[in-house]
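Novice: coordinates only, sequence not included:
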């Protein structure tokens, strides 16, 4: 039946709508006038989601954004002052020492391959999980809706919005909140996630657009190594490493994207500190400081 429905969808919709073929007719949505999805129903199950408009500039102060590079193991998080924490993918392994308030998962293979950590994430009722429509559906299919205790904030790739046609990168300029790299027309950043998030090949870039929208005034980034891609992530072992494709797009997409993000955060007077001292992201983009110095902890 599923194959038949997919064929019907392909026959009745132009190719630009192909990214919706696995959602139709199971998913029903409604959008606000500002563009974001505000109601979400999958196979008759009404899933409560946070309206993104309610989150705009809802936060202040400092945010610790935790990625998953090996350098995480060089940081003693137990001595870092209490602050809001946003994690991505496997960063939740630090839950014993960090109080995660926001989380971002947009890689569906992570949900498939790291079910044990996703179980812990969705069990946290005080956490807001930002994920896509496909992410919400996977949570329902794999874990069951009754296991999802966290709050859900639905985000979309700006180029592949649900039940809308694919937008080629050059046409993203029609979205007022989308800003482009000064030299590269294929690199963009959206300051209003209600109209979608721009993908650059790394979930950390999604997280930065979310952090900008939430209104944080200072951003500390940990684990943004973007180097030694052959090494296990901080929570992996050599026998349990998921593949990474970051190296393929590091120079062409990821670094220019962070250059653009740095400019936009700077224009808003938001300070960014990269506490991964050996990060491949140049100091001219995000200032690199030892974590003890960044948090005024004194010497070891």
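Specialist: Received, thanks. If you're wondering where the values come from, they're calculated on a predicted model, not measured in any experiment. Numbering: from 1, shown residues only.

Novice: from here on, contacts and neighbour counts on C-alpha atoms
Specialist: OK.

Novice: any chance you could map the strands in this structure?
Specialist: Along the chain, counting by DSSP state E, strands occupy 27-31, 37-42, 45-47, 62-66, 84-88, 102-105, 128-131, 151-154, 178-180, 188-190, 218-222, 271-274, 287-288.

Novice: one more to weigh against that first structure:
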């Protein structure tokens, strides 16, 4: 089985003769700026004209890689922290692993992917390891309460603390992925933390509809994978994005927008924008990119 090993001060994914180096998140922190698109899997992602914004970096996740392939876009990052998705849709996980510039997965996802096709990871020069806060190889290092108390003065980890309610200690936001990330039971939240870590200050989420009944844009009928959105929305998803709205965005240079007009997430938490508003928010970057292309042609 693919295992995580430490050799000569560096971490590797290793099995037999296969050795895949892990690039640490600290190397890429704050290296980027401007806008980024986070591509989720709600039905609205299938309608979004992604190719129109091909000049901007895209962070794809889980099955949303289908949209990137359809639009002939190589995502800047492909991320996955659900081994069940890899086991149930290994074709899509392989597509993401092969086509993305950067690949970040949890250890159990890497292991599931490697079991399906050992050639996929061996073709990459390095990968990045997604790890939850207060976890090592998926096992809690401290109790939730102890961990929340220990990081209460860390500016990179914004989270609650409660002696009575366990859930409150599991909700937060990480500005430094090398210290882990908060799950929130939905992968777009991990992508939001990654975008902030990388230095992007204007983040647009595509396909974050958050309605279990309408499923995902790339699957229908009996082929649709189960979802726990309804069970997790009030307890984890909504409170987590409220942390962003109330504690992260006012204190740090981060603007977060939802491009799904029918998203279950209220506009009071994450503002919703339509295509016209989107172009307005990108206007300055569009002009700069157009000017660069003109200079290159001349």
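Specialist: Yep, it's here. Keep in mind the model is a prediction, meaning the values are calculated, not measured.

Novice: contact partners of stretch 134-147 of the second structure?
Specialist: 107, 131, 132, 161, 162, 163, 166, 169, 170, 180 (CA atoms under 8 Å, 6 or more residues apart in numbering).

Novice: can you rerun that using 6 Å?
Specialist: residue 169 (CA atoms under 6 Å, 6 or more residues apart in numbering).

Novice: distance between that stretch and the chain's centre?
Specialist: Taking CA atoms, centre = their mean, to the nearest Å, one finds the center of stretch 134-147 of the second structure at 21 Å from the center of the full chain.

Novice: count of neighbours near residue 176 of the second structure?
Specialist: Using other CA atoms under 10 Å, residue 176 of the second structure has 20 neighbouring residues.

Novice: likewise residue 264 of the second structure?
Specialist: Neighbour tally, residue 264 of the second structure, other CA under 10 Å: 13.

Novice: which residues sit in contact with the corresponding residue of the first structure for it?
Specialist: Matched by TM-score structural alignment, residue 264 of the second structure corresponds to residue 280 in the first structure. Listed by CA under 6 Å, 6+ apart, the contact set of residue 280 of the first structure reads 226, 227.

Novice: and the strands of the first structure, which is most packed in?
Specialist: Highest mean neighbour count of the strands of the first structure: strand 188-190, a mean of 26 (counted as mean count of other CA atoms under 10 Å).

Novice: with distance to residue 10 of the first structure added, can I get the strands of the first structure in JSON lines?
Specialist: Listed next are these as JSON lines, based on distance: least, CA to CA, whole Å:
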{"stretch": "strand 27-31", "distance to residue 10 of the first structure": "16"}
{"stretch": "strand 37-42", "distance to residue 10 of the first structure": "20"}
{"stretch": "strand 45-47", "distance to residue 10 of the first structure": "25"}
{"stretch": "strand 62-66", "distance to residue 10 of the first structure": "40"}
{"stretch": "strand 84-88", "distance to residue 10 of the first structure": "34"}
{"stretch": "strand 102-105", "distance to residue 10 of the first structure": "28"}
{"stretch": "strand 128-131", "distance to residue 10 of the first structure": "26"}
{"stretch": "strand 151-154", "distance to residue 10 of the first structure": "25"}
{"stretch": "strand 178-180", "distance to residue 10 of the first structure": "30"}
{"stretch": "strand 188-190", "distance to residue 10 of the first structure": "30"}
{"stretch": "strand 218-222", "distance to residue 10 of the first structure": "42"}
{"stretch": "strand 271-274", "distance to residue 10 of the first structure": "45"}
{"stretch": "strand 287-288", "distance to residue 10 of the first structure": "48"}
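
Novice: of these, which is nearest residue 56 of the first structure?
Specialist: The closest of those to residue 56 of the first structure is strand 151-154. By CA to CA, the value is 12.2 Å.

Novice: name the helices or strands packed onto the closest one?
Specialist: strand 128-131 (3 or more CA pairs under 6 Å, 6 or more residues apart in numbering; DSSP states H and E).

Novice: who does the strand it packs on touch, helix- and strand-wise?
Specialist: By 3+ CA pairs under 6 Å, 6+ apart, strand 128-131 of the first structure packs against strand 102-105, strand 151-154.

Novice: residue 252 of the first structure is nearest to which of those strands?
Specialist: That would be strand 102-105 among those, by CA to CA, at 22.9 Å.

Novice: for the closest one, give me the average deviation versus the second structure.
Specialist: Strand 102-105 of the first structure, aligned to the second structure and superposed, deviates on average by 0.8 Å (mean CA distance after the TM-score superposition for the first structure).

Novice: pull up the gap between the residue nearest the centre of the second structure and residue 181 of the second structure, please.
Specialist: Centroid-nearest residue in the second structure, with CA atoms, centre = their mean: residue 191, separated by 2.0 Å. From residue 191 of the second structure across to residue 181 of the second structure, the span is 10 Å (CA to CA, to the nearest Å).

Novice: the first structure: which residue goes with the residue nearest to the centre of the second structure?
Specialist: That one, residue 191 of the second structure, aligns with residue 207 by TM-score structural alignment.

Novice: that match - nearest residue in space that isn't next to it in sequence?
Specialist: residue 104 (6.4 Å; CA to CA, 6 or more residues apart in numbering).

Novice: and that neighbour? What does it align with in the second structure?
Specialist: Checking TM-score structural alignment: residue 104 of the first structure goes with residue 79.
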